[in-house]
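Participant: What would the 3D arrangement of this be:
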Amino acid sequence: MSGSYTVVGGGAIGGTLAFHLARAGHQVQVVDTDAAHVAAIRRRGLVIRGADGTERSVPLAACGPDEAPASLGAVILAVKAHATTSAARWIAPRLAADGYVASLQNGLCEPEIAAAVGASRTVSAFVNLFADLVEPGVIADGGPGALVVGELDGTVSPRVRALVADLQAWGPAVASENVAGFLWSKLAYGVVGAAGAAVDDPIFDTIEAFPDLTIALAREVYAVAAAQGIAPEPFDAWEADAFLPDAPPERTRAALAKFCAWLRTQPKTRTGIWRDIAVRHRPTEVPAQYGPVLQVAAEHGIACPGIAAVLAMIGELERGRERHRDNLVELDEAICKGGNGS
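Facilitator: Here you go, the predicted model:
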């Protein structure tokens, strides 16, 4: 039996999932504020461009927020983290009594969603896929990654199982009782990706050139997770336990080498954060992702000089700071001065 979904935010994540859900026979409507993107989808369908340049399209409904249905059932929220509150407030009066909002986003967005629609109508999810919105109506797809869904209270409900089954039209979606562990692991890698936006090099080159920076940033995030009793989870080729503070150095280095080797096999060589700065020239979601991390860190008395330095540099990059290797040297020094070197 096919389901019906409203995807709010039809970019890299939302567009990719909408495409595969629609191809599998589900009724899908994309709601997006980008009028050109909506118009392109209406004109020729949503297009996925493979790494070899081949294109596939699927027809599906698309509209702006002003044209959306008055009642929404199952909602996949895939907007940038800094747009979460405004999107959730827009959804709230339209959400059916038995509807829910699943956060397919980067960062810790569920509390903002729950504040708007209620915790009982909020579903937690982690997604790591390799895609970019490259032009209106067209998404460059790098293949499946990882996708995990669960309830906020750590249970796996019937609606979670149903959502997971439908999302398997895209790739290896699974249910979990520890979505938080996945979210914090992506934050651990994500801050490395944010640092990598300070240069134009592929992310694997950046990690290999500055391994201590990578390790120190990941450990800062995991220290904050540990203070909350959250057990990090591995995903794709990222081995979470190898980056914990008590991991043997040789284990950490081996895991980092393995991760970089895997990254080299992926068609997408730069992060969405880099694309926002270098190509789209728009604010990134990094402050919305890592502001909450620093807030929790402060509550537990944990110093995170590396994360703070990355946030500051992202702000400068958004305002026109040049991208070059000296930026990573500066970040490396900020962490060493904070005493968090590996």
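Participant: When you work out contacts or count neighbours from here on, use the C-alpha atoms and nothing else.
Facilitator: OK.
Participant: This structure: helices as residue ranges?
Facilitator: Taking DSSP state H as the test, the helices found in the chain are 12-23, 35-44, 84-91, 110-117, 158-167, 179-196, 203-209, 211-227, 249-263, 272-278, 286-299, 305-318, 325-337.
Participant: got a markdown table for these, with distance to residue 133 and mean neighbour count too?
Facilitator: Putting the helices of the chain into a markdown table (distance: least, Cα to Cα, whole Å; neighbours: other Cα atoms under 10 Å) gives the following:
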| stretch | distance to residue 133 | mean neighbour count |
| --- | --- | --- |
| helix 12-23 | 5 | 24 |
| helix 35-44 | 9 | 17 |
| helix 84-91 | 19 | 18 |
| helix 110-117 | 24 | 20 |
| helix 158-167 | 20 | 17 |
| helix 179-196 | 18 | 24 |
| helix 203-209 | 19 | 19 |
| helix 211-227 | 27 | 23 |
| helix 249-263 | 20 | 16 |
| helix 272-278 | 9 | 21 |
| helix 286-299 | 18 | 18 |
| helix 305-318 | 19 | 20 |
| helix 325-337 | 27 | 18 |
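Participant: one more to line up against the first:
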Amino acid sequence: MSEDKKKSIMDYDTVALDEENHALVIIDQTKLPYNTEILSLTKQEDIWSAIYLLQVRGAPAIGVAAAIGIYLAAREIEASDFEEFYQKFRKAKDYLDSARPTAVNLSWALKRMEGIVLDNKDKPVAEIVEELHKEAVKIREEDIWVCKTIGEYGLTLVNPGDGLLTHCNAGQLATVKYGTATAPMYLGQERGYHFRIFSDETRPLLQGARLTSFELKESGLDVTVICDNMSASVMRKGWVNAVFVGCDRVAANGDTANKIGTSMVALAAKRYGVPMYICAPTSTIDLNTPTGKEIHIEERPASEVVEMWYEKPMAPEGVKVFNPAFDVTDHDLIAGIVTEYGIAREPYSESLKEIFRRKQEALKDE
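Facilitator: This is a model prediction of the structure:
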């Protein structure tokens, strides 16, 4: 673990593979913005904990971390034949997959890595492990392209000087680079758009205040932190021209699960005529989940609400606390879902299938 206050947060890789030491390297996001601590993780228990405890967070970053993590697990497997290797691989995969139930990128990345194992089952175990290594690196590199492309599509939806609002952190700290919801903001910054950004604080874990405002400010963007319950006020004043948020899962009908409070932003945006855009890599789209009702919503400890940010508990001892980590935004509140293969619009049951058709065509041409 190391600490360096001279470098900007944007100079660090959110998620990386240390080839020399065979380690998953992440920024410990629970320590931001006060301390930049870099964790080098080699044990599966530590990687699982890092995902569960939100030391690495954001659906794309979790997917990349999972791919690297399962590759590192495969390196440690001792097996005399493929069947023994695969049995131990599945055990390690299921263990990592249990860390976060809502973010589909976790299971997506692990399934993709499992596919590499099965596609190479006739090869020696050492070669299978090397194929896993290549795939983990590929998944990380793909994330950079995906986010930049989402940013390009997102930029077509706004104009220079616009006010943009975002909730939680779907920025570079949630991906390898650019972010999803922040990708249009960063590309706009490079091209002189001079956006005005409003960042919801995002209770109870304050990712918007601690992370989004931190990375945007470090990058020179005009960012203002607001409490979650202020979003309607800034929209009513006409200060917001569009809302960009990320998500952890998109259902087949266009319902999306994102950090708790997103649905309230969507309702306010609908009331004030502000378009709400979901920035979602295709890896986050789950066509096997029909609607938002079927998305499992993770519930987290009460301490995050009543104790985490306070010297003394801010609620009566023993009071009941409900702490869902995510909520579902209904598809009719969403103006568009921005992916790396285009922008899906209503009816999402059809347009999301078209997005995947484009993806398959693109993959055939590679």
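Participant: TM-score of the superposed pair?
Facilitator: Overlay of the two chains. TM-score (TM-score structural alignment, normalised by the length of the first structure): 0.33; 144 aligned residues with a Cα RMSD of 4.1 Å.
Participant: still on that earlier bit, the helices of the first structure: which one's closest to residue 76 of the first structure?
Facilitator: Residue 76 of the first structure lies closest, by Cα to Cα, to one member of the helices of the first structure: helix 12-23, at 7.4 Å.
Participant: Determine the set of other helices and strands touching the closest one.
Facilitator: Here helix 12-23 of the first structure touches strand 4-8, strand 27-31, strand 46-49, strand 55-58, strand 131-135, strand 138-141, helix 158-167, going by 3 or more Cα pairs under 8 Å, 6 or more residues apart in numbering; DSSP states H and E.
Participant: what inclination does the second one have with respect to strand 4-8?
Facilitator: Strand 27-31 of the first structure and strand 4-8 are oriented at 20 degrees to each other (axes from the mean of the first three to the mean of the last three Cα atoms, to 10 degrees).
Participant: by how many degrees do strand 27-31 of the first structure and helix 12-23 diverge?
Facilitator: Orientation of strand 27-31 of the first structure against helix 12-23 (the same axes, to 10 degrees) gives an angle of 150 degrees.
Participant: helices or strands next to strand 27-31 of the first structure in the packing?
Facilitator: With contacts defined as 3+ Cα pairs under 8 Å, 6+ apart, strand 27-31 of the first structure has these neighbours: strand 4-8, helix 12-23, strand 61-63.
Participant: Residue 252 of the first structure is nearest to which of these?
Facilitator: If we rank these by Cα to Cα, the stretch that ends up nearest is helix 12-23, at 29.7 Å.
Participant: Cross-check the contact I'm expecting between residue 103 of the first structure and residue 112.
Facilitator: No. Between residue 103 of the first structure and residue 112 there is no contact under Cα atoms under 8 Å: 10.2 Å.
Participant: Now distance to residue 84 of the first structure too, for the helices and strands packed on strand 27-31 of the first structure, in a markdown table please.
Facilitator: Shown next, in a markdown table, are these (distance: least, Cα to Cα, whole Å):
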| stretch | distance to residue 84 of the first structure |
| --- | --- |
| strand 4-8 | 10 |
| helix 12-23 | 14 |
| strand 61-63 | 19 |
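Participant: Go through these and name the closest to residue 318 of the first structure.
Facilitator: Among those, the nearest to residue 318 of the first structure by Cα to Cα is helix 12-23 (20.4 Å).
Participant: three-state assignment of residue 145 of the second structure?
Facilitator: helix (DSSP: H, G, I helix; E, B strand; the rest coil).
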